[in-house]
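Peer 1: Build me a model:
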Amino acid sequence: MTLEERVLVLPGWLGSGPEHWQSRWEALHGFQRVQQSDWQWPLRGDWMAQLEEAVLAAPGRVRLAAHSLGCHLAAAWAAHSSHTDRVAGALLVAPPDLEQPDTPPPVARWRPVVRRALPFAALVLYSEDDPFASPAASQALAADWGVPAESLGPRGHLNAESGLGDWPEGVARLAALAPVAAR
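Peer 2: As a prediction, the model looks like this:
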């Protein structure tokens, strides 16, 4: 990452608590959380508008550090924004399978899932035993988004309970994403 790039943190449904790697990254590295008006009943359009504002407010290019529903936010925003060239890369961690029959109603409203190829460099990281997405579902999303996917083994939902702590490996993976030309 360069000094001109701001990292925008995109939490998922219900936000990220103080022990979540996203919150820890904010405290350790000064990354900026994209705040949402309603973490319990997320409206895709509202969340996309907040991300658009954060991208436009950044002094230069941004990198996105997304978790769970935040991954779907990045994909939905990218499909509609004319400012995707400002994104240098996106780390998409543990995207949930929103098409499961037991998807909670607040996030089921994000259907249909946006499956368009992303116009910026990205990487999907997933867990072999994520309760919200099978490895096959995670790999399928990554393929639809046109980005690579990597398993981190059996680590749950890759959240605070997964024991990632400050997760320096995740920061390194975000920093290593090389910007690509628009697709």
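Peer 1: contacts and neighbour counts: CA atoms only from here.
Peer 2: Will do.
Peer 1: check which helix or strand covers residue 142.
Peer 2: helix 135-145 (DSSP states H and E).
Peer 1: what does that helix rub up against?
Peer 2: Here helix 135-145 makes contact (C-alpha atoms under 8 Å, 6 or more residues apart in numbering) with 75, 94-97, 115-118, 123-124, 126-129, 148-149, 151.
Peer 1: Pull out the buried residues from those.
Peer 2: Neighbour counting over the contacts of helix 135-145 (16 or more other C-alpha atoms under 10 Å) leaves 75, 94-97, 115, 117-118, 123-124, 126-129, 149 as the buried ones.
Peer 1: Restricted to strands, list these.
Peer 2: The strands, defined by DSSP state E, take in 123, 124, 126, 149 from the buried ones among the contacts of helix 135-145.
Peer 1: quick one more, to check against the first:
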Amino acid sequence: MPPLLILPGYGNSGPQHWQSQWERVFPEARRVQQRDWEQPSLEAWVAALDAAIAACAEPPMLAAHSLGVSTVAHWAARHVRPVRGALLVAPPDLAQPNVPEVCRAFAPVPRQRLPFRSILVASRDDPYASFESSEGMARDWGCRLEDVGRTGHINSDSGLGEWPAGQALLRELSQPGPA
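Peer 2: Model prediction:
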């Protein structure tokens, strides 16, 4: 598998989160570190992602969760470095009233077609985005949409463990051909 960059969202991903577990499963995985997980800065988060992609020996895979997905969309609107593919999990609708106020600085999220293969994974009961909002993001970004039913925000609370179904989607994206 190519290099794998893990992009957590607001607050980072704790030890039970599927992203943290993937760091143990995939030896080529590296978490994109942010200076401040609790006070996210759009410019700093995009710059950290760009530096991490630039440091990869070959085009990486991206596994983004929540505000990490918003970061990927902003990065793609500003940069042209090659990316092998992106698994975009539970992107927030930053207009939702229960989204933390500090995350609203990432709005508006660019909605242009992404220049790499991608799969957007959405839940039907995500407290930070309606399924219809996720469908719209997938359509605008040119992503295949994967419906994972009622799994909340697809985070530690969802009890996914190492999330084998997500790993299968990531492996699919790492292969040549359409997603």
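Peer 1: Post the TM-score for the overlay when you can.
Peer 2: Remark: TM-score between the superposed chains equals 0.94 [TM-score structural alignment, normalised by the length of structure 2]; 176 aligned residues with a C-alpha RMSD of 1.4 Å.
Peer 1: tell me which residues of the longest helix anywhere in structure 1 are tucked away?
Peer 2: Ranked by residue count, the top helix of structure 1 under DSSP state H comes out as helix 44-57. For helix 44-57 of structure 1, burial by neighbour count (16+ other C-alpha under 10 Å) applies to 44, 47, 48, 50, 51, 52, 54, 55.
Peer 1: what's the matching residue for the fifth one over in structure 2?
Peer 2: For residue 51 of structure 1, the aligned position in structure 2 is occupied by residue 49, per TM-score structural alignment.
Peer 1: so residue 170 of structure 2 sits right up against residue 87, yeah?
Peer 2: Yes: with contacts counted by C-alpha atoms under 8 Å, residue 170 of structure 2 reaches residue 87, the gap being 6.3 Å.
Peer 1: picking up where we left off before, against structure 2, what's the mean shift for the helix holding residue 142 of structure 1, could you check?
Peer 2: Following the fit onto structure 2, the mean deviation recorded for helix 135-145 of structure 1 is 0.7 Å by mean C-alpha distance after the TM-score superposition for structure 1.
Peer 1: From the chain's centroid, how far away is that helix?
Peer 2: Its chain's C-alpha centre lies 14 Å from the corresponding centre of helix 135-145 of structure 1 when counted by C-alpha atoms, centre = their mean, to the nearest Å.
Peer 1: between it and strand 122-126, what angle do the directions make?
Peer 2: For helix 135-145 of structure 1 against strand 122-126, the angle by axes from the mean of the first three to the mean of the last three C-alpha atoms, to 10 degrees is 170 degrees.
Peer 1: related to what we said a few turns ago, could you dump the buried residues of helix 44-57 of structure 1 into TSV with distance to residue 85 of structure 1 added?
Peer 2: Below are the buried residues of helix 44-57 of structure 1 laid out as TSV (distance: C-alpha to C-alpha, whole Å):
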residue	distance to residue 85 of structure 1
44	21
47	19
48	16
50	17
51	14
52	12
54	14
55	10
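Peer 1: can you tell me the distance between the two ends of stretch 61-70 of structure 2?
Peer 2: Terminal residues of stretch 61-70 of structure 2 are spaced 16 Å apart (C-alpha to C-alpha, to the nearest Å).
Peer 1: start and end residues in structure 1 for it, please.
Peer 2: Going by TM-score structural alignment: stretch 61-70 of structure 2 matches residues 63-72.
Peer 1: repeat for stretch 3-16 of structure 2
Peer 2: Taking TM-score structural alignment, stretch 3-16 of structure 2 hits residues 6-19 over in structure 1.
Peer 1: Contacts for the matching stretch, please.
Peer 2: Against stretch 6-19 of structure 1 from outside (C-alpha under 8 Å, 6+ apart): 22-24, 26, 31-34, 39-42, 54, 58-71, 73, 107, 160, 165.
Peer 1: Not counting sequence-adjacent ones, nearest residue to residue 55 of structure 1?
Peer 2: residue 62 (6.8 Å; C-alpha to C-alpha, 6 or more residues apart in numbering).
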